[in-house]
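Novice: Sequence first, predicted coordinates after that:
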Amino acid sequence: MARKPAVLVTGANGEIGHGLIHRLADLGTFDILALDVRPLETDLARRCAATVVGDVLDRHLLDRAMGEFEISVIFHLAAILSTRAEFVPETAHEVNVQGTLNLLHLAVEEARSIGRPVKFLFPSSIAVYGLGNLSAKRAAGRVAEDVGLAPITMYGCGKLYCEHLGRYYARHYRQLAAQSQPAGVDFRSIRFPGLISAFTTPSGGTSDYAPEMLHAASRRRPYACFVRE
């Protein structure tokens, strides 16, 4: 039985996931396989070819999905965000790092199966930067991509490490093997600052004060900001 071509979106219920699924569905170029630990809302689910409730740590679930779908693009959005990650750092590391590793392995296997590279799109974060203290941040000015990479949060540590993992899978995978071949992973990443969505409420980022403020204002509710002036 032939597998059905699709793009995989993990963390489909998140702020990026909502907008991305609607955009992909509007384009009509791809069938969408959506994965999240919570069921998708009906309006969002009907825009997908299939939805799966599950965890990126569940290798058996990922294998089953691969058995049914031919995945050419992976949007790996699933993560434990920065604030929550500080309360459960070990769990955050497992989900954010091991989950990404599982998806990279899936991309390798899928590239071998379909005979062409699999695009792997990974949202990183400005949490990968760490400049010590507020004075250092103010003095630094514009920061280059490869400067100040000393994150102080588990979320930032995981994002930076996953950038390195993506580079390894894209350029150096099994480089000492007797018959070394490219893994077939076309890894792409962008470091996002805080995100603001008009359609979803924030879910645990340290920069979520901005969207929380806007959502509270839209409901005419007071809001106490949790950051310094």
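Specialist: Structure's in. What do you need? On a predicted model such as this, the values are computed, not experimentally measured, just so you know.

Novice: switch to C-alpha atoms for all contacts and neighbour counts from now on
Specialist: Will do.

Novice: on contacts alone, who are the packing partners of the helix or strand harbouring residue 111?
Specialist: Assigned by DSSP states H and E, residue 111 belongs to helix 99-114. Secondary-structure packing of helix 99-114 (3 or more C-alpha pairs under 8 Å, 6 or more residues apart in numbering; DSSP states H and E): helix 59-68, strand 69-76, strand 118-125, helix 154-171, strand 185-192.

Novice: could those be laid out in a markdown table, adding distance to residue 48 and mean neighbour count?
Specialist: Below are those laid out as a markdown table (distance: least, C-alpha to C-alpha, whole Å; neighbours: other C-alpha atoms under 10 Å):
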| stretch | distance to residue 48 | mean neighbour count |
| --- | --- | --- |
| helix 59-68 | 14 | 15 |
| strand 69-76 | 13 | 22 |
| strand 118-125 | 18 | 20 |
| helix 154-171 | 27 | 21 |
| strand 185-192 | 23 | 18 |
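
Novice: second one coming, line it up with the first:
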Amino acid sequence: MATKNAVLITGASGWLASRVADSLLKDPSTPDAHLILTDLVQPRYDSSRVTVIQADLTDVNQIDALFATAHGVPDTVYCMHGIMSRQAEDNFDLGMKVNIDAVRNLLEAARRHGQLAGKTVKFIFTSGLAVYGGPLPPVVQPTTIPTPQSAYGTSKLISELLINEYTRRGFIDGRILRLPTVIVRPGSPAAATSAFLSAIIREPLKGEIAHCPIGNSLDSPETELRTWVASSKTIIQNLIIARHIPASKFVAHTRVVCLPGFTTTIREMLEALRDVGGPEALHRVVFKDDETDRRIVSSWPEKADNSYALELGFQQDEGGMVPVVQRFKDDVEAGLA
């Protein structure tokens, strides 16, 4: 017998997806939810409300198995797997295979199995700022045309278009979330170009060296590079909110939502590190300017209009960088990061 409120999460071994799983299990609105977690590397989870399946999402048969567990067809899919930005840039073919082909296969499975079960599966897709590029307005609006300048951004945009089309046809109920850069991510550095934005806070607060690929010192002109970010706490909260928004609240022509964020600079981030962690923390940041990283990050928006996302019920950070850095420092000292 199918389980009510079954949720499938792909890329579940990743830091963000695993935190979404934690939050879903604590979500008071669905206390009976059962999670199906999958990744190429088997997720580690010990809960009677979690089924763990190791799977290669480039294999259609392995995807089908995710929709045929004892819990039946999931009501919601969180599509969070992918080859990250710098890795996708360096290995184009692998990025296309994982970031486009596997998403299309997952969409087809949600469509086919959903129709057989008489349900329209919610399909929540994590996209990002990399869909933008080239000349951009001072504030990105919902009408701003995405023109990606990287393989990763291109694959995200292609997947967004597919999800919108599948939603238009009633195959799925898509929710496309363009995430700001998430800070501060705990754990090991990721292969994403944006990973250094967390590393230059995380490692110094843990007493370790971090490398900053933007500029050659705190006072370099390059560190005035502006970027659009949100705290990990707020991003996770918004990923849970996305599941509960009625389909009727979205505008008719697209399911894309730029999640709320705030603008900061590399210099402001490092100054917040110094304010919270002291001069010794800042001294652990080693500068080595990287033209490729700087080019990619510079192509992303500096600011987006939060109004539509806030109307839908998504949340935003308040207070800028210092509260974000302080929260992470508190987590480090409490052994939570």
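Specialist: Looks like it came in fine. All values derive from a computational prediction rather than experimental measurement.

Novice: Residues touching the helix holding residue 111 of structure 1, excluding its own?
Specialist: 56-57, 59, 62-63, 66, 70-72, 74, 76, 117-118, 120, 162, 165-166, 169, 183-185 (C-alpha atoms under 8 Å, 6 or more residues apart in numbering).

Novice: now stretch 158-173 of structure 2
Specialist: With C-alpha under 8 Å, 6+ apart as the test, stretch 158-173 of structure 2 has contacts from 99-100, 103-104, 107, 110-111, 114-115, 120-123, 125, 127, 174, 176, 247, 254-256.

Novice: again, only this time at 6 Å
Specialist: Applying C-alpha atoms under 6 Å, 6 or more residues apart in numbering, the contact partners of stretch 158-173 of structure 2 are 111, 120, 121, 122, 123, 174.

Novice: State the helix or strand in which the residue mapped onto residue 90 of structure 1 from structure 2 lies.
Specialist: Residue pairing (TM-score structural alignment): residue 90 of structure 1 is matched to residue 93 of structure 2. Residue 93 of structure 2 is part of helix 92-96, with elements assigned from DSSP H and E.

Novice: Can you list the buried residues in that helix?
Specialist: 94, 95, 96 (16 or more other C-alpha atoms under 10 Å).

Novice: Just name the closest of the contacts of stretch 158-173 of structure 2 to residue 41 of structure 2, please.
Specialist: The closest of the contacts of stretch 158-173 of structure 2 to residue 41 of structure 2 turns out to be residue 123 (C-alpha to C-alpha; 22.1 Å).

Novice: which residues does the closest one contact?
Specialist: Per C-alpha under 6 Å, 6+ apart, neighbours of residue 123 of structure 2: 76, 77, 173, 174.

Novice: Please repeat the previous calculation with a cut-off of 10 Å.
Specialist: Residue 123 of structure 2 is in contact with 8, 74-79, 106-107, 110-111, 163, 166-167, 172-176, 243, counting by C-alpha atoms under 10 Å, 6 or more residues apart in numbering.

Novice: can you check residue 81 of structure 2 too?
Specialist: Counted by C-alpha under 10 Å, 6+ apart, residue 81 of structure 2 has contacts 9-14, 17, 38-40, 57, 98-99, 102-103, 125-126.

Novice: To which residue of structure 2 is residue 108 of structure 1 aligned?
Specialist: In structure 2, residue 108 of structure 1 lands on residue 111 (TM-score structural alignment).

Novice: Quick check: its match vs residue 16 of structure 2, distance?
Specialist: When distance is defined by C-alpha to C-alpha, to the nearest Å, residue 111 of structure 2 is 25 Å away from residue 16 of structure 2.

Novice: Please apply the same query to residue 235 of structure 2.
Specialist: Plainly put, residue 235 of structure 2 is 9 Å away from residue 16 of structure 2 if you go by C-alpha to C-alpha.

Novice: now do residue 23 of structure 2
Specialist: Note on residue 23 of structure 2: its distance to residue 16 of structure 2, by C-alpha to C-alpha, is 11 Å.

Novice: Look at the two and report which has more neighbours.
Specialist: Between residue 23 of structure 2 and residue 16, counting by other C-alpha atoms under 10 Å, residue 16 is the more crowded of the two (19 against 15).

Novice: That one: which element?
Specialist: Using DSSP H and E, residue 16 of structure 2 sits in helix 15-26.

Novice: Now do the buried residues in that helix.
Specialist: Going by neighbour count (16+ other C-alpha under 10 Å), the buried part of helix 15-26 of structure 2 is 16, 17, 18, 19, 20, 21, 24, 25.

Novice: what sits against the residue nearest to the spatial centre of structure 2?
Specialist: Residue closest to the average C-alpha location in structure 2 (C-alpha atoms, centre = their mean): residue 126, at 5.0 Å. Residue 126 of structure 2 makes contact with 78-82, 156, 160, 175-179, 239 under the criterion C-alpha under 10 Å, 6+ apart.

Novice: Return the distance of the aligned residue in structure 1 for it relative to residue 213 of structure 1.
Specialist: Alignment note (TM-score structural alignment): residue 126 of structure 2 maps to residue 123 of structure 1. Between residue 123 of structure 1 and residue 213 of structure 1 the computed distance is 23 Å (C-alpha to C-alpha).

Novice: got it, and residue 27 of structure 1?
Specialist: Distance from residue 27 of structure 1 to residue 213 of structure 1, by C-alpha to C-alpha: 32 Å.

Novice: who has more neighbours, those two?
Specialist: Comparing residue 27 of structure 1 with residue 213 by neighbour count (other C-alpha under 10 Å), the higher total belongs to residue 213, at 15 against 9.

Novice: Look up the closest residue to the more buried one, ignoring the ones flanking it.
Specialist: Spatial nearest neighbour of residue 213 of structure 1, chain neighbours left out: residue 223 (6.1 Å); criterion: C-alpha to C-alpha, 6 or more residues apart in numbering.

Novice: That neighbour: how many residues sit nearby?
Specialist: Neighbours of residue 223 of structure 1 using other C-alpha under 10 Å come to 13.
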